[in-house]
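S.K.: task: produce atomic coordinates for the following.
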Amino acid sequence: MKTSVIAYVYSIVVASAAALVLSYLYDPSFAFSLFAVPGLLAFVAFFGAISSCRIQGSTFGEISFIPYLTAIVLYPSWSTLGAIGVGALLAEVAKPKTGIKRAFNVGQTVLAGAAALFSYALLGGVALQTDKAFQPIPHVAAVLSFLLVNTFAVATAIGLAEGKSIIKTWAKGNVAGLAYDAVAVLAVYAFARAYVDWGLWGILGFCGILVVLRFTYQSKHQLQTTNKELLELFVHTVEFRDPYTSGHSQRVRRFSRIIAQEIGLSPKEVEQVSKAALLHDVGKIHEIFAPILMKPGRLTPEERAIMELHPIKSAELVAKISELQDIVPAVRHHHENWDGTGYPDRLQGKEIPLASRIIMFADTIDAMTTDRPYRKALGEADVRAELVKFSGTQFDPHICAALLGSEKFSRIFDKNDDGDVYSLTQIIDAIRKRRHKTPAVA
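M.R.: Okay, the predicted model is just below:
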């Protein structure tokens, strides 16, 4: 393990211990009658943590943060923070992990809890057990403080360990879940009020709801992951037939994501473009293309005519999957040219689906930046010149102008950029451009 990571973990542990001491010095009072339920919730969080579900690779999803935050708003005290630390420690001891990982997880949980506690108290929040009224400012601040400290602490550890940008690491892992974080604000208050209004039955009922939601989310996520892996396996099978396009669809997907982000599409729209880009060539698995794909020399006019059927075959295959109906037009028309000279339907201009126009850029860029038997891969300057040359004929001139005018055009040539990261600026730009659509996204 890197020295920087070890030093960072020690700093988190020291900071969490200091935060616990500071919370005691801030208000050393203690009331067992108010502490009992937060202490119980810390153990509820413990059981939630040890039953966490694997969602991807070595990443686990758990709902323990909701009981922790509920405990804080019910009784914002140093004793509650101590109970959170004990719950987190028990959860870590119950799992087969190294000591340094356990220390980090406990430390960052306590530190996030301290951030929530101080945010709540300093902004005037009082124990919900003594005042049932919703206190929006301290409540929202507490939840967001906990989530931000928690996620940034983890992102920093990953960034240091892997030598990656901490901001990009955080964005990749958390931007897509911002909506769920907003729901957590209400969930924490609902959980707390369930106890205040109905006592322990309220806690048991709400825990039951959380367990159901957890298993529902786990099942949905696993199904989505399985479907994604099956699609990628299918795409790899197709590409085995063509020795010169191995990894082509994955690269086109990456380029398409970057282009879609740069012209201001929303995360949902980017994901649609991404799926279409991944599947744009699956029709090549059809037997009529096999001998042509394996041919080493130039194609005859007859063979080229057959190859021009592959967008139709791809769209037909994609159309057989009910969840992918929205991307069928994007797949079918990814070889249409802006001036109407493309195929298969000779659409032109804005008749061509926006996703298809984006994939046209990505597909062509991949062809230009890949070594072929008859030429070496082109560099960024040559690719830029080719895009300018064919803007308005092959390519949408509005997208071309937006892409080439962006300072982040070079992202396409950075092999470490997987196209998944949305910066805060990109999120704001996407919102702004959806309100005032530019020609590039029309």
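S.K.: use CA for all of it now, contacts and neighbours both
M.R.: Fine.
S.K.: which residues in the stretch 201-350 of the chain form helices?
M.R.: 248-262, 267-278, 290-293, 301-307, 310-319, 328-332 (DSSP state H, counting those that start in this stretch).
S.K.: what about these, which gets the closest to residue 128?
M.R.: Closest approach to residue 128 among the helices of the stretch 201-350 of the chain (C-alpha to C-alpha): helix 267-278, 36.8 Å.
S.K.: returning to what we had before: tell me which of the helices of the stretch 201-350 of the chain sits nearest to residue 111.
M.R.: Per C-alpha to C-alpha, nearest to residue 111 of the helices of the stretch 201-350 of the chain: helix 267-278, 30.9 Å.
S.K.: buried residues, that closest one. List them.
M.R.: Of the residues in helix 267-278, 267, 270-278 count as buried by neighbour count, 16 or more other C-alpha atoms under 10 Å.
S.K.: please apply the same query to stretch 193-213.
M.R.: Result for stretch 193-213 [16+ other C-alpha under 10 Å]: buried residues 193-196, 202-204, 206-207, 210.
S.K.: ok, residue 285 - contacts?
M.R.: 237-238, 241 (C-alpha atoms under 8 Å, 6 or more residues apart in numbering).
S.K.: okay, those residues in CSV with distance to residue 99 and neighbour count next?
M.R.: Below are these laid out as CSV (distance: C-alpha to C-alpha, whole Å; neighbours: other C-alpha atoms under 10 Å):
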residue, distance to residue 99, neighbour count
237, 43, 14
238, 45, 20
241, 48, 18
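S.K.: in strands, which of these appear?
M.R.: Among the contacts of residue 285, DSSP state E puts none in strands.
S.K.: could you dump the residues you listed to JSON lines with distance to residue 91?
M.R.: Formatted as JSON lines, the contacts of residue 285 follow (distance: C-alpha to C-alpha, whole Å):
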{"residue": "237", "distance to residue 91": "43"}
{"residue": "238", "distance to residue 91": "45"}
{"residue": "241", "distance to residue 91": "49"}
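S.K.: closest to residue 55 out of those residues?
M.R.: Distances from residue 55 to the contacts of residue 285, taken by C-alpha to C-alpha, are shortest for residue 237, at 25.4 Å.
S.K.: now the second one, please; I'll put the structures next to each other:
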Amino acid sequence: MSTVPIASSRSQWLPAYLALVVATSVATGVASWMFLPRPELGPLLLLCLMGILSFQIREPDVGLRISFSFLSIILLASAAIVGAFGAWLVGSVSMLIDRRQRRWTATMFNAAMSGFVGAAGAMVYAMLGGVEGSGTVGLSTVALARDLGWPLFAADVVACLLNAALLSGVIHFDQGIPFGVQVRRVLSGSGVAFVGYGIIGLLFVILWYPAGLGAFSALLVLAPLLAARWAFIQYGEELRSHERTIDTLVTALGTKEPAAVDRSRRAAVLAEWIAEELGLTPGQIGTVRYAATLHEIGHLGVATRLLRRSPASLSPTERRVIDGHCVVGARMIEGIDFLEDARSGIRHQHERFDGTGRPDGRAGQDIPIAARIVAVTTAIDDVIREPGAAPVVSIAEVARRLRGDPGRFDPDVVAAAVIALDKHGWPAGSPAPVAS
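M.R.: Predicted structure coming up:
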């Protein structure tokens, strides 16, 4: 089960969205209590305790500020063991006790989302003929696959998609990330595991009823549950290791050129916004962000005296040395596996869309998308921070200047950049622009 912390509201629709999710979840719980079979108390209490435990020991960061717990496995098993109301209660109670979350709005949203996802999965299971509780006892292998396995798999897929949709909705209203982009991010980050771990939920149910182990089955599935948690801990640690590597490279650049650190951070934020507007995949967005963050890493191979001089005072030879930083930077990160795709974005950032740029004279779509985006982000930063720019130019003026040289930039990237700036404003650390 993926969850997300809620920061500060960036949209007037966020409170309405949160209220809608909570109200829908409560209504679902009430309706399932009134109109559907009620669960046995003993199994319900055990599953609630397991749900609480799973959420308390969750992996807090699997990327994109999203946490993951094996609560989804407990909810899936709940669909067959305690039905819709039981699954709703397990999901809701598990999230309400959150020792790490200080924002009550986030706690309420996560609890409502989890309860609704659990109940929805249980309803799908029932609609497809899934057998609840002791009804699975004595079923043949074929009957188990038909009346337990297939309905439980379908419930797992629906729960995964619903979890991704609800999360993406709150992130869209909270952070302005396009809904479709965020859905792909969630599904690529934890969706496969969400569905794949459904086999553990199926095992849990089989051990509970057909195998006749009852509550003791909870102990037997504990090992694979902890193994699932370990796998996500490793995944999260790998992502954090990547970020530490990036930070180390940027820090090294900052020791030589302090101002480059802020430029790198602004470029990364703006490049990510543009990539989102272009609808790139999560993997492509990550590549773009890495390329933008390290777009000036090649300055480590340029003499400091050249970097400190104004562009107007440089000779043509000195200008070529500085302009060659993109090739130098691409070479510097060669051999770092997770940055391999970003290398082309760094190397080709000075290409022109009409094919007259450096270093290889690539044109149009032959220029890597990361390089086309980095070219626009760096140009925007140059415009809003150019010497003597007072007052700071507006977004409309930035757009006019970018479009003033039609052979330089990809027009689709420029259009996405304007939309991103209109939506998000200027990246942190940028001077405040005048009104458009």
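S.K.: nearest to residue 44 of structure 1, of the helices of the stretch 201-350 of structure 1?
M.R.: Closest of the helices of the stretch 201-350 of structure 1 to residue 44 of structure 1 is helix 267-278, at 34.3 Å (criterion: C-alpha to C-alpha).
S.K.: now that closest one: which residue numbers in structure 2?
M.R.: Alignment of helix 267-278 of structure 1 against structure 2: residues 282-293, by TM-score structural alignment.
S.K.: ok, now how distant is the residue in structure 2 sticking out farthest from the centre from residue 302 of structure 2?
M.R.: The centre of structure 2 is farthest from one residue, residue 315, which by C-alpha atoms, centre = their mean lies 45.1 Å away. To residue 302 of structure 2, residue 315 of structure 2 is 15 Å away according to C-alpha to C-alpha, to the nearest Å.
S.K.: returning to that earlier point: check the buried residues of stretch 193-213 of structure 1 and tell me the two furthest apart.
M.R.: 196 and 210 (17.8 Å).
S.K.: and the residue nearest the centre of structure 2?
M.R.: So for structure 2, C-alpha atoms, centre = their mean, it's residue 64, sitting 3.7 Å from the centre.
S.K.: how about that residue, secondary structure?
M.R.: coil (DSSP: H, G, I helix; E, B strand; the rest coil).
S.K.: and the gap between it and residue 288 of structure 2?
M.R.: From residue 64 of structure 2 over to residue 288 of structure 2 the distance is 15 Å, taken as C-alpha to C-alpha.
S.K.: repeat that for residue 118 of structure 2.
M.R.: As judged by C-alpha to C-alpha, residue 118 of structure 2 and residue 288 of structure 2 stand 36 Å apart.
S.K.: before we move on, what about residue 192 of structure 2?
M.R.: Counting by C-alpha to C-alpha - residue 192 of structure 2 and residue 288 of structure 2 are separated by 23 Å.
S.K.: same question for residue 398 of structure 2.
M.R.: Counting by C-alpha to C-alpha, the gap from residue 398 of structure 2 to residue 288 of structure 2 is 21 Å.
S.K.: cool, residue 54 of structure 2 as well?
M.R.: Noted for residue 54 of structure 2: a distance of 34 Å to residue 288 of structure 2, by C-alpha to C-alpha.
S.K.: who's the closest spatial neighbour of whatever residue of structure 1 lines up with residue 47 of structure 2, skipping the chain neighbours?
M.R.: Matched to structure 1 by TM-score structural alignment, residue 47 of structure 2 sits across from residue 41. Sequence neighbours aside, residue 67 is the residue nearest to residue 41 of structure 1 in space, at 5.5 Å (criterion: C-alpha to C-alpha, 6 or more residues apart in numbering).
S.K.: now do the same for the one you found: helix, strand or coil?
M.R.: helix.
S.K.: let me see the ranges of the strands in structure 1.
M.R.: Using DSSP E, strands in structure 1 cover 53-56, 59-61.
S.K.: counterpart of residue 327 of structure 2 over in structure 1?
M.R.: Matched by TM-score structural alignment, residue 327 of structure 2 corresponds to residue 312 in structure 1.
S.K.: my guess is its match meets residue 343, correct?
M.R.: No. Look at residue 312 of structure 1 against residue 343 with C-alpha atoms under 8 Å: they stay out of range, at 9.5 Å.
S.K.: look at these two and report which has more neighbours.
M.R.: Ranked by neighbour count (other C-alpha atoms under 10 Å), residue 312 of structure 1 and residue 343 place residue 312 first, with 22 against 17.
S.K.: the stretch 101-250 of structure 2: helices as residue ranges?
M.R.: 104-127, 141-144, 150-175, 179-186, 192-196, 198-208, 217-220, 222-256.
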